[in-house]
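[1] Quick one: sequence and predicted model below, then my questions.
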Amino acid sequence: MSYPPSSPPSKTAALSRFRRAGACAGVLLASATALLSAGAAPAVAAPAEQGPVTAVVQPRSQARVTAAVLGLGGAGREPVLYGQDALYDTASIVKVDILAALLLQAQDEGRRLTARERALAEPMIRTSDNEATNVLWRKIGRAPGLEAANRRLGLTSTKGGPGGKWGLTQTTASDQIRLLRAVFGPAGTSKAHASPLNAESRAYIQSLMSRVAKDQAWGVSAASDTEGALKNGWLRRTTSGLWDVNSIGRITVDGRPCLVAVLSDGSASMRDGVSLVERAARQAVEAAARR
């Protein structure tokens, strides 16, 4: 599924502050009230040109957002948090986790992915193909298989979605940083943060996340001058009509690699959710730079 979001705002010069060596160390708990109040008001659809005039009102926004930032300049650091580290639906960002689980299972069997598995993994990450994801979700053993892999990857708060509903997997921003560290962490990482994914598996995930479709290259990349490597997720909840919009990935800020995860829900539209995620990514990176 794809969606053409509005063009991201220009990058701020404040990102240069990220060069400080301890920029991403420690934990920052900050209120997201100001960020949410800056969001767009719910839109009202224009009436049809003919026939009865009936205003269709979008659901009222109940948006919340959490961002986490971790610099890759040193081992053993904890992410800077912007907002509460609460649980959110993953939507399609879980596809990175599914691929990591698939690769771990293949490693355990002493093999590489088959041609068929690779033919499914590539569209799952690059174009967010849901049918390919359905197949690989079943292949890894659905939620139990995902959770078994996550215990090895260091995720502590992520619970797989029920049945075939992988998009309803629940996670936190901190857990998504743990996943990203397992994928992007540099060689020589401390034993406590060593990835169970081998170098070939990590390089494969990185390659796919670096080549997502152009119409999906939004989100955490708004906090960087380069496109980076990312995976986004979006899901409209049928019960409320509100949107889950998420983005995770590795970006470069002032020449330094940085992992960023932004999770949100409750936006009145996907466009509002994308704007919220991108603002949160920029503000979280700037907050990390002030530490």
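    Looks like it came in fine. Just so we're clear, the structure is a prediction, and the values are computed from it rather than from any experiment.

[2] use CA for all of it now, contacts and neighbours both
    Will do.

[3] Strands along this structure, start to end?
    Along the chain, counting by DSSP state E, strands occupy 44-45, 56-57, 64-71, 80-82, 88-89, 170-171, 229-236, 243-253, 256-267.

[4] Deepest-packed of these, please.
    Mean neighbours per residue, mean count of other C-alpha atoms under 10 Å, is largest over the strands of the chain for strand 64-71, with a mean of 29.

[5] report the longest helix in the protein, please.
    Counting residues, the longest helix in the chain under DSSP state H turns out to be helix 270-289.

[6] and the angle from that one to strand 229-236?
    Interaxial angle of helix 270-289 relative to strand 229-236 (axes from the mean of the first three to the mean of the last three C-alpha atoms, to 10 degrees): 140 degrees.

[7] Quick one: list the elements packing against helix 270-289.
    Here helix 270-289 touches helix 33-37, strand 64-71, strand 80-82, strand 243-253, strand 256-267, going by 3 or more C-alpha pairs under 8 Å, 6 or more residues apart in numbering; DSSP states H and E.

[8] I'd like those as TSV, with distance to residue 180 appended.
    Output for those, formatted as TSV (distance: least, C-alpha to C-alpha, whole Å):
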stretch	distance to residue 180
helix 33-37	25
strand 64-71	10
strand 80-82	14
strand 243-253	7
strand 256-267	7
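
[9] Identify whichever of those lies nearest to residue 146.
    Of all those, strand 243-253 sits nearest to residue 146, with 18.0 Å by C-alpha to C-alpha.

[10] Structure two is appended below for comparative analysis:
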Amino acid sequence: MDPQTARRPGARPSWCGPLLYTAVASVVLVGVTASGTTHVTAQTRGGTGLVSSSASPTAGAQAADASRTPEATVESVATTASPTPTPPAVDRDALLAEAMESVAVEDGARVSVAVLDPDSGQSAVYGEGSFDTASIVKVDILAALLLQAQDAGRELTAAEKSYATAMIKSSDNVSASELWDAIGRAEGLAAANERFGLSGTEGGNGALWGLTQTTAADQLALLEQVFGEESELSEASRAYLRGLMGDIEVGQDWGVSAVGSEPQFALKNGWLPRSQTGLWVINSIGRVTVDGHAYLVTALSQGNSTKAKGISLVEAAARAAVSSLRDADV
């Protein structure tokens, strides 16, 4: 919105003759002659001199000036305040896109990344399209199981807890398959995701949970369900899932954890070599802490020639995402 001034500088009183105002601040001197004629002299500060004019006073002016001597003067100064300009809105998506220009992506690969500052609510997303989830879908599977248990008013069984622990902490696929069946596979995942606010995620066909399709923005929404206060999951369910994500097996703690300067993170990674192409799907989602401040980050990639190159890509994308959001808030 364009700024507006309080009033037009140099507005002329109705009882004056023509005056020329060329500066912001003006001084008006009013004198009363012995004959009762009002003499008005206008002077500007920082501008040229102005003309004078004389006029017969009105009855109200005569009454107001009755107590003055002929030499009495009244000085008034009118000024206009300078408006404070509205700062332009920050395009955080554009800043993230700019930061991603320095991230090397090999030919044939693609990447998408999203970041959220839970305290300020500011976020940014880079990249389009859907990606295979590989093992990051295990967070979604457990969230769906916990939601179903809540609806039924029950706790997870001992077997479900055992599967959940192995599925998240060590990325055990057999456990994931057991819980995928328990939630009702893709149909059960879709029902939970509708409540979680994930609109771009579609469960894999049949038993193929690792080929669930998702977006970086949807994974960010899922992390908000796990780490945020406004969630379909109860505090107990969120704490349970966060605890497992914060205790990932050594050797599987790469990915978004590369962003933080402190060993405070909770994450789930996914990696999958596609049998038809031999190219790698490498994904990482989670919460990281930088200088005492938490961020939610999701980094998805596919078409990587090796697992190591895919890991390097998602880590670089995650660093660029957090850095762009931090720079925008400085």
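    Alright, I've got the coordinates. Because the structure is a prediction, the values reported are computed rather than measured.

[11] Can you give me the TM-score here?
    Once the chains are laid over each other, their TM-score by TM-score structural alignment, normalised by the length of the first structure reads 0.78; 236 aligned residues with a C-alpha RMSD of 1.6 Å.

[12] Please name whichever of the helices and strands packed on helix 270-289 of the first structure is nearest to residue 135 of the first structure.
    strand 243-253 (22.4 Å).

[13] Apart from its chain neighbours, what residue comes closest to the aligned partner of residue 258 of the second structure in the first structure?
    Residue pairing (TM-score structural alignment): residue 258 of the second structure is matched to residue 222 of the first structure. Counting by C-alpha to C-alpha, 6 or more residues apart in numbering, residue 222 of the first structure lies nearest to residue 278, which is 5.7 Å off, once chain neighbours are set aside.

[14] re earlier: look up how far residue 243 of the first structure lies from the match of residue 258 of the second structure.
    According to C-alpha to C-alpha, to the nearest Å, residue 222 of the first structure stands 20 Å off from residue 243 of the first structure.

[15] Could you do residue 91 of the first structure as well?
    10 Å.

[16] what do the two both touch?
    234, 235 (C-alpha atoms under 8 Å, 6 or more residues apart in numbering).

[17] which ones are touching residue 224 of the second structure?
    With C-alpha under 8 Å, 6+ apart, residue 224 of the second structure has these contacts: 230, 231, 296.

[18] In contact with the residue nearest to the second one when sequence neighbours are not counted: list those residues for me.
    Leaving aside its sequence neighbours, residue 231 of the second structure sits nearest to residue 225 (C-alpha to C-alpha, 6+ apart; 4.8 Å). Contacts of residue 225 of the second structure were listed using C-alpha under 8 Å, 6+ apart, and they are 196, 231, 232, 233, 238.

[19] Give the aligned equivalent of the last one in the first structure.
    Yep, that's residue 238 of the second structure we're talking about. Under TM-score structural alignment, residue 238 of the second structure pairs with residue 202 in the first structure.

[20] now do the first one
    In the first structure, residue 196 of the second structure lines up with residue 153, judged by TM-score structural alignment.

[21] Show me the helices in the stretch 101-250 of the first structure, by range?
    Here the stretch 101-250 of the first structure has its helices, by DSSP state H, counting those that start in this stretch, at 115-126, 130-139, 142-153, 173-184, 199-209.

[22] For the shortest one, name the packing helices and strands.
    Under the contact criterion of 3+ C-alpha pairs under 8 Å, 6+ apart, the helices and strands touching helix 130-139 of the first structure comprise helix 94-108, helix 115-126.

[23] packing partners for the first one?
    Other helices and strands packing on helix 94-108 of the first structure, by 3+ C-alpha pairs under 8 Å, 6+ apart, are helix 115-126, helix 130-139, helix 142-153, helix 199-209.
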